[in-house]
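**Q** give me coordinates for this.
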Amino acid sequence: MHGYEDETIRQEGWDAPAPRPRIDAARLWSGGVATAVVAALIALVGVLVVRAVFQVAFSGSREAGAVGDSSTVVLCVLAAVAALAATGLAHLLLLGAPRPLAYLGWIIGLVTTIAAVLPFLSGRPLPEALAQAIIHLVIGMAIGSLVTGAAAVASRDVRRFDATH
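**A** Next up is the predicted model:
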């Protein structure tokens, strides 16, 4: 007898190779693109709220108007790119990580924390740093929840389909 290798375990399928993961890539990536749009819009709305409601000269001088300057566009584009990067990471983790959604949540959570802390290290005035940190936090939370949800649905639906056919 060699430890756990007995007939009972072999019969229960413990020594069978794990099935290859199946992912509905179209569903995952369409969710990722939708998340990119949402993230970019959160960035834009965040800048508008900070500039118009709180009168903080974030993303340009006060004379730049409600939308700010070109750094608003950069923030929106980076938010969209972050959502697409999170989707790519989700796809990669779904292909081979043991608990892909747990790892995805931790990675997105830690990157969001970094993005929320960095503005305080930039030397900007506190109101601007706080505004930027809150915008980054909301963007990260949206990306985390939406991409994780898309990944869960993209992997669950394929397994459900396989079980019925």
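
**Q** from here on, contacts and neighbour counts on C-alpha atoms
**A** Fine.

**Q** what is the burial count for residue 25?
**A** 14 (other Cα atoms under 10 Å).

**Q** state the distance from it to residue 127.
**A** 41 Å (Cα to Cα, to the nearest Å).

**Q** now swap in residue 107 and tell me
**A** Residue 107 is 28 Å from residue 127, by Cα to Cα.

**Q** again with residue 96
**A** Distance, residue 96 to residue 127, using Cα to Cα: 43 Å.

**Q** what's whatever helix or strand residue 45 lives in packed up against?
**A** Using DSSP states H and E, residue 45 sits in helix 25-52. Helix 25-52 sits against helix 70-96, helix 126-164, with contacts defined as 3 or more Cα pairs under 8 Å, 6 or more residues apart in numbering; DSSP states H and E.

**Q** this one next, for a side-by-side:
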Amino acid sequence: MSAPQGGWDRNYEEPTRPYPPVTEPKGAHRSAVDAGKLWAGGFGTAVVAALVALVGILLVRGVLGIHILSPSDAGAYGDATTTTYAFGAFAAAILATGMLHLLLLLMPRPMSFFNWIMLLVIAVGVLIPFTVVAELESQFATAALNFVIGICVMSLLNSVSGIATRAARGPAGGEGIGLP
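**A** Presented below is the predicted three-dimensional model:
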């Protein structure tokens, strides 16, 4: 019989202290999207955006006396253009919700992309009124209203996304090895 070479095969014993639990590497968690919560929040955001547009137009036309979106003889509410503007804000919020849903499902760091996209869309909305022929105060009022609507949609959908996503646990939603 020969003697062991390096001692590796001699009565190997497990250490007395337990090993730490097995966990997934950092960043390995996936996000699961609760589509019902996301779209319910998106619908609520769209309603708020439409109401912000309506209140903003009433404020600008009725209180400040700045005639935006329709002629001065149309009154504080304006005309059908006001309703179209409110529906446009509603539709923009629904589109933003759809974009957010796709980003949450497909992108790494989806909220970073969402915020950048929204900030650029807001910038476009603020700049567009200055590309048409109108009184300067009407251009500023429309740009400010577009800004407020955009920030409203962005901030509400940021909140909704936090509630509509949760960390998935393991491959079958909670059956991962060593996860608390």
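
**Q** pick out whichever of residue 96 and residue 127 of structure 1 has more residues nearby.
**A** residue 127 (16 against 11).

**Q** quick one: map that one onto structure 2.
**A** Superposed on structure 2 with TM-score structural alignment, residue 127 of structure 1 falls opposite residue 137.

**Q** could I get the contacting residues of the closest residue in space to that match that isn't next to it in sequence?
**A** Counting by Cα to Cα, 6 or more residues apart in numbering, residue 66 is the residue found nearest to residue 137 of structure 2 once chain neighbours are left out, at 6.9 Å. Contacts for residue 66 of structure 2 (Cα atoms under 8 Å, 6 or more residues apart in numbering) come out as 60, 137-138, 141.

**Q** cool, and residue 96 of structure 1?
**A** Contacts of residue 96 of structure 1 (Cα under 8 Å, 6+ apart): residue 21.

**Q** which residue in structure 2 aligns with it?
**A** Looks like residue 96 of structure 1 aligns to residue 106 there (TM-score structural alignment).

**Q** burial of the closest residue to residue 33 of structure 1 other than its chain neighbours, as a residue count?
**A** Of all residues not flanking residue 33 of structure 1 in the chain, residue 84 sits nearest, at 6.7 Å (Cα to Cα, 6+ apart). The number of residues packed near residue 84 of structure 1 is 22, by other Cα under 10 Å.

**Q** my guess is residue 84 of structure 1 meets residue 32, correct?
**A** Yes - using Cα atoms under 8 Å, residue 84 of structure 1 is in contact with residue 32, at 5.8 Å.

**Q** before we move on, the earlier item: could you measure from the residue nearest to residue 137 of structure 2 over to residue 72 of structure 2?
**A** 8 Å.

**Q** again, but for residue 127 of structure 2
**A** Per Cα to Cα, residue 127 of structure 2 is found 23 Å from residue 72 of structure 2.

**Q** go on, residue 154 of structure 2?
**A** Using Cα to Cα, residue 154 of structure 2 is found at 32 Å from residue 72 of structure 2.

**Q** the more surrounded of the two?
**A** Neighbours per residue, other Cα under 10 Å: of residue 154 of structure 2 and residue 72, the larger number sits with residue 154, 22 against 13.

**Q** map the more buried one across to structure 1 for me.
**A** Here residue 154 of structure 2 is matched to residue 144 in structure 1, going by TM-score structural alignment.

**Q** which residues touch its match?
**A** Residue 144 of structure 1 neighbours (Cα under 8 Å, 6+ apart): 86, 105, 108-109.

**Q** same check, this time on residue 122 of structure 2
**A** Taking Cα under 8 Å, 6+ apart, one finds 146-147, 150-151 in contact with residue 122 of structure 2.

**Q** can you find the partner of it in structure 1?
**A** Aligned counterpart of residue 122 of structure 2 in structure 1: residue 112 (TM-score structural alignment).

**Q** distance of its match relative to residue 141 of structure 1?
**A** Distance, residue 112 of structure 1 to residue 141 of structure 1, using Cα to Cα: 7 Å.
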